[in-house]
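Asks: below: sequence and its predicted model.
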Amino acid sequence: MAVALVLVAGVAGALTAASSFGSSYDFPEATPKAQCGPGARPETSYQGRVPARDYTTGRAAKGYRCNTREIAHHGTSGGFKVHRYTDRKGNTCAFYDSTLVFPRDVLANAASGTGVVVLDMTDPARPRQTATLTTPAMESPHETLLLNRRRGLLAGVLGTAATYPGVLDIYDVRTDCRHPRLLSTTPSGLLGHESGWSPDGRTFWSSSTVASLVAVDVTNPRLPTPVFSQLGVQYHGMRLSADGRELYAANIGSPGPTGVTGGGLRILDVSEVQDHEPDPQVGVLSDLTWRERSIPQVAEPFSRDGRDYLLEVDEFTDLFSFSGLTDPVSSPVGAARIIDVEDPRHPRVVSDIRLEAHQPDRRAGQTGDPGASFPAQGYAAHYCSLPRRKAPNLVGCSMILSGLRVFDIRDVRHPREVAYFNRPLMPGKKVTLPNAEGAYAMSAPAWDVGRRSIWYSDANTGFYVVRLTNGVGRLLD
C-alpha cells in the first residue's frame, strides 16, 4: 500500500533533488518557536518533532499544546479541507471531507461512512452531525472541496492522488447549511485533483495535476458550463486575486529525464474568463521558483499595508525526482513562505515559515519516529489558511506529524510561531488503516474569529475545535 501511494503521489508531483543544492546552499532558518504560557503541554524535543521515545513512554498519548486548548472533537478521520459557514438563517456549520485517498480509507471508515461530513456548530463545544454528502464528488473530493461564501455554494470534483474523472458537484448551503441541497452533478470538471473559486462565485476551476486545467462557468449552478480548458499543464491548488483577474497556480512543474522540474508559483492572466468573454484566452504573467521547494500545494492571497501577498505552502518533500525517491531523508521540505505579488509580473519571496523538524540537519535523526518513514506523511507541511484576506495577523498550518501550527505574520518579513496543537495517534489504535500512527494533519483549517478558535481535521483522529489562549486569540481581533 505504501509503495502504491508513493507511485501515485509521484504522478501528482515531483521536483529537483536535495543533492542539487550543493554544500554551500544557505537553507532558510526555522521560524522562531512559540513561547508557551500557562496550561501548556509542550513538545519534548525540538520544534515540531514527536520522538519515538514519547510513544514508548506514553507521553505522546497525552498530546501537545502551546497557547491552545481543545474545545471539541468529532469523528475518527479527516481529509484535506475544513470549512465554516453561517447561512442566511443564522445557522453555523462545519464541512469537512472524511477521507484522504479513496478507496484506501473505505475499510477504516466502514462504521462512520465516507463522504463530506456536515456539522451543526451552533454550540462549537458540541458538534452535531446533521448530514453526510455522498454524491460522486463528495465521496472522493480529494483536495477540491471549496466553499464560496459570497454565493453560499459548496463544490467539489471527483478526485484522487493522481486524478479521477472530474464530476463536479455543487450544493446550496445558503438556505440551510445543516442540510445542503444538491444543485447539480455534471462531468464539467474534466479531471479532478485540486480546485479554485473566483471570489464572485461565478467560475469554478479544476485541475488534475497530471495534465489539465478547466474553468467552469457556474453563474447558473444548476447548469455548469466549461468555458476554458488547457492540457499539458501540471497545476495543483489555485486561488485568485480579489478581482478574479489573476490566478495564482501552484505549478508542480514539467516532467523530464530527472523527474518533474521547474515548479513553483505561476501567475496567470484570467481576465477574459472573469469577464465571461467568448473563447477566453489565458496568458502567463510570471513564474517564480525557490530552491528549497518540494511540491507546491497552494498559495492563499492576502494584503497588508496596501500590498498584495501570497501565503504559499509546499506539501511533503521532494520524493519523486530520481534522487529524491532513492534518498527521501535528504530531500528538501519546502514548508511555507510569504511571496510579494504587488507586481504580478515580478513576484518575490520575502520570508519563510518552517519548523526545526523540517530542517535538513534534523531529518536523518527522525527515521525511527512513528509516521516519519512514510513518504506521504512525515514531518512536512500540507495546507495553510488565513482568517481573512485583508491584513490577517495569523496563519494556521496543518503540518502533518507536527499537527496544527499557528504563526504571527504581522511582520511579513519575520514570521514567528505563537501556538500549536497536536494529538498523535498511538500505534496499534487504528489497525484498519495503513500508516495509522502519529498525527496526520492534512487539512486547510477554518477560523471561528469571534470565539478565537480554529477548526481542523486529522486523518487519523478526526475533527477538532481548538481555542487560542494566553492572548494569542486577541490577534484575531
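Replies: Arrived safely. Residues are numbered from 1 along each chain as shown.
Asks: CA atoms for contacts and neighbours, from now on please.
Replies: Will do.
Asks: ok, now how distant is residue 356 from residue 382?
Replies: Distance, residue 356 to residue 382, using C-alpha to C-alpha, to the nearest Å: 16 Å.
Asks: so for these two, which sits in the more crowded spot?
Replies: Each of residue 356 and residue 382 has its neighbours counted (other C-alpha atoms under 10 Å); residue 382 has more, 27 against 20.
Asks: nearest spatial neighbour of that one, skipping sequence neighbours?
Replies: Once flanking residues are discounted, residue 382 sits nearest to residue 315: 4.4 Å by C-alpha to C-alpha, 6 or more residues apart in numbering.
Asks: OK, contacts around that neighbour?
Replies: Shown in contact with residue 315 (C-alpha atoms under 8 Å, 6 or more residues apart in numbering): 294-297, 333-335, 380-383.
Asks: got another, please set it beside the one above:
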Amino acid sequence: MTAGPAAAAPRLPIAKADCGPGSSPETGMQGDVPARDRDSGRSTRGYNCNVKRLGQYQGHGGGITSTSYDHCGYMGSMFPGSMVGPDTGVAVVDASDPTHLRKTATLHDPALSGGTWESLKANRNSKLLVGMAVPLLTGAGLMGVYDVSDCAHPKLLNNPSNLLPITAHEGGFSPDGKTYWAMGTAPGVISAVSLDDPAHPRVLTNNLTALEDHGIGVSADGNTLYLSHNFGGISVWDVSSIQKRLPNPHMRKLSEINWTSGAFTQHSIPVSYGKNHYLFTALEGGSGGVKVVDVNNPYKPKVINELKLEINLPQNEDAKLASSMGGSLFAYESHYCAADRPDNPTALACGWISSGIRVFDVRDPMHVKEIAYYNPPAQTNKHLDLWNSPHTLASFTGIPFLSAPGIVQSLAQGDFDPAQAISQRSGRMFADLSSDWCFAPPEWRGDKLYVGCSDNGYQVLQLTNDVYTPPADQQSHVGS
C-alpha cells in the first residue's frame, strides 16, 4: 500500500531558457532575486525572458490564489485585508481587452470576503465559481457558489449564511464540476460537496485523514483523487462511489508515497502521455520543486523526475538564504501550476513564489526545459497600498521559514556553507516586499497566461519569440 520515499534531491536544475529579443534576464542564478538587486532597487523593474506583460489590474493585491473563466479573472481575498474599505471581497477582472484590464464587480458575500486562501476555483464544465471563508489557515462552514456564465458579472446561487459541515483552507473541483472538494489543514477533514443543485450545495461525505489534507488533483473520469500531504507526499484514493452518486458514498485509500526532498505538497495535475499516466505535483516548501509521479499503477505510485530551478538545488540553499532574508515566510518555492492540456501536454506554467512565473516545455516529462519566465516588478515598501496581499500581511517577519526543510536537508548532506548564507540582508527581521509572491496557477489562453500575483495583482502575460505554439486542443488544466 505504501511506496518508498523518493530519491534524494536532484543536483542539476531544469535546463535554462534561451532569452530572445525584448528580454530583461535575471542577473543571478536561475530563479534568484539577488540581495544586491533587492537593495539597489533593480528588482523593482522585474525580470522577463520571452514574456511580456500586456495588462494589469493591481487593486490592493491579488490574495493567495486567483482563478479564471473565459476572459475573466477572479482575485482571491485575504482576511483581514479583505475587510478593509467599502468594496471588500473577490474582485472580478474583465480581460476581454488584455491591454486594459478593468474591474467589473466585487463578490462580497461572507464566504468570499472572509478570505478565500487557496479555495477559489472556477470550473469550465459547470460554469461555476466556488470559494470558502478562511480567516487564517483554516475556516469552517461558509461556501459561496456563483454562476459565471456571464463571467464579468457572476451571480450568487446559494445562501452562504447556511453553514455546511466542512472545513476550509484548500478546495477544488472534480472535472465535471459537480463535486467540490473542501479541505482544512486541521483537523484533517476532506469533504465532498455535491453541486448537482448549485443553489443548494450538500455534503455527500466527510473523511478524516489526519494532517494529510492540502491540495488535490482529480483524474479525468472523476474516480481517482490525489491528495497532497502537508509534510511531503501524496495519497491515492478511489472516490468512484462519490462520483457515481451511489448510496452511502465513501473514499477508499489505495496507496501513498512520501518523500524527504521538499515539504508541504501543494497540488497535483493529472496528465497522460499516450497510455502513460503521470502527475505534476508541486510542493510549496523546502525547495521541493515539481515532482513527476508515475501513477500507472495506483497502488504503487513512484517519482520518476523532479523539476527544480538552480536556486532550489541543495548546494545553493546557502545562497538562497542570503538573498531571501528580509523577504518574509516564503522564498523561491513552487506553488500552483497549469498544463496547457491534460492529454499530451506541451507546456507547464507555474507560480514559483519569489521566482515569479516559470514556463516549461514538458513534451517529454523526463527531459523538461524552461522556455520563458516573468518575475513581476517588486513593490518594495508599498505595504500600505497592498492590504489584500499575503506578502504584506506576513511582513511581520523577514525570515523564510518555509525554506527550512530544504536548508536542513542541505546541512545533512554537507552542502550548506554558512559563509555563503551571509549577505547585507542577513538579520533583517521584517519584510520589505523586494520581490513579489506568485502563488496562483498561470492559466492558458492561447499564447497568453492569466495569472494573479500577491503584490502586482491580476496580469495578462504573452509568450514571445516563438517559444510556444498553442496546440489546437489547448485546455488549461490545473487538476481540480
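Replies: Happy to help now that I have it. Computed from a predicted structure; not experimentally measured.
Asks: quick revisit: residue in structure 2 matching the residue nearest to residue 382 of structure 1?
Replies: When structure 2 is aligned by TM-score structural alignment, the residue opposite residue 315 of structure 1 is residue 284.
Asks: pretty sure that match sits in a strand.
Replies: Yes. Counting by DSSP: H, G, I helix; E, B strand; the rest coil, residue 284 of structure 2 is located in a strand.
Asks: returning to what we had before: just the closest of the contacts of residue 315 of structure 1 to residue 266 of structure 1, please.
Replies: residue 296 (10.4 Å; C-alpha to C-alpha).
Asks: what about the counterpart of that closest one in structure 2, how many residues nearby?
Replies: Under the alignment (TM-score structural alignment), residue 296 of structure 1 pairs with residue 265 of structure 2. Counted by other C-alpha under 10 Å, the residues lying close to residue 265 of structure 2 total 33.
Asks: mind listing what residue 265 of structure 2 touches?
Replies: Residue 265 of structure 2 makes contacts with 214-215, 228-234, 281-285, as judged by C-alpha under 8 Å, 6+ apart.
Asks: host element of it?
Replies: strand 263-273 (DSSP states H and E).
Asks: what's the average distance of that strand to structure 1?
Replies: Aligned to structure 1 and superposed, strand 263-273 of structure 2 gives a mean residue distance of 0.9 Å (mean C-alpha distance after the TM-score superposition for structure 1).
Asks: what's the spacing between that strand and its chain's center?
Replies: Put simply, strand 263-273 of structure 2 sits 11 Å off its chain's centre (C-alpha atoms, centre = their mean, to the nearest Å).
Asks: list the buried residues in it.
Replies: 263-272 (16 or more other C-alpha atoms under 10 Å).
Asks: leaving out chain neighbours, which residue sits closest to the residue of structure 2 most remote from its centre?
Replies: The C-alpha centroid of structure 2 is most remote from residue 247, which lies 34.0 Å away (C-alpha atoms, centre = their mean). Leaving aside its sequence neighbours, residue 247 of structure 2 sits nearest to residue 241 (C-alpha to C-alpha, 6+ apart; 8.0 Å).
Asks: got it, and residue 422 of structure 1?
Replies: residue 403 (4.4 Å).
Asks: which residues touch the counterpart of residue 403 of structure 1 in structure 2?
Replies: Under the alignment (TM-score structural alignment), residue 403 of structure 1 maps onto residue 356 of structure 2. Contact partners of residue 356 of structure 2, counting by C-alpha under 8 Å, 6+ apart, are 31, 373-376, 436-438.
Asks: distance of the residue nearest the centre of structure 1 from residue 276 of structure 1?
Replies: Centroid-nearest residue in structure 1, with C-alpha atoms, centre = their mean: residue 383, separated by 2.5 Å. Going from residue 383 of structure 1 to residue 276 of structure 1 by C-alpha to C-alpha gives 30 Å.
Asks: now the helices for structure 2?
Replies: 35-40, 110-113, 240-243, 317-324, 390-393, 404-412 (DSSP state H).
Asks: one step back: now distance to residue 295 of structure 2 too, for the contacts of residue 265 of structure 2, in JSON lines please.
Replies: Formatted as JSON lines, the contacts of residue 265 of structure 2 follow (distance: C-alpha to C-alpha, whole Å):
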{"residue": "214", "distance to residue 295 of structure 2": "19"}
{"residue": "215", "distance to residue 295 of structure 2": "17"}
{"residue": "228", "distance to residue 295 of structure 2": "14"}
{"residue": "229", "distance to residue 295 of structure 2": "16"}
{"residue": "230", "distance to residue 295 of structure 2": "20"}
{"residue": "231", "distance to residue 295 of structure 2": "20"}
{"residue": "232", "distance to residue 295 of structure 2": "17"}
{"residue": "233", "distance to residue 295 of structure 2": "13"}
{"residue": "234", "distance to residue 295 of structure 2": "11"}
{"residue": "281", "distance to residue 295 of structure 2": "12"}
{"residue": "282", "distance to residue 295 of structure 2": "15"}
{"residue": "283", "distance to residue 295 of structure 2": "18"}
{"residue": "284", "distance to residue 295 of structure 2": "21"}
{"residue": "285", "distance to residue 295 of structure 2": "23"}
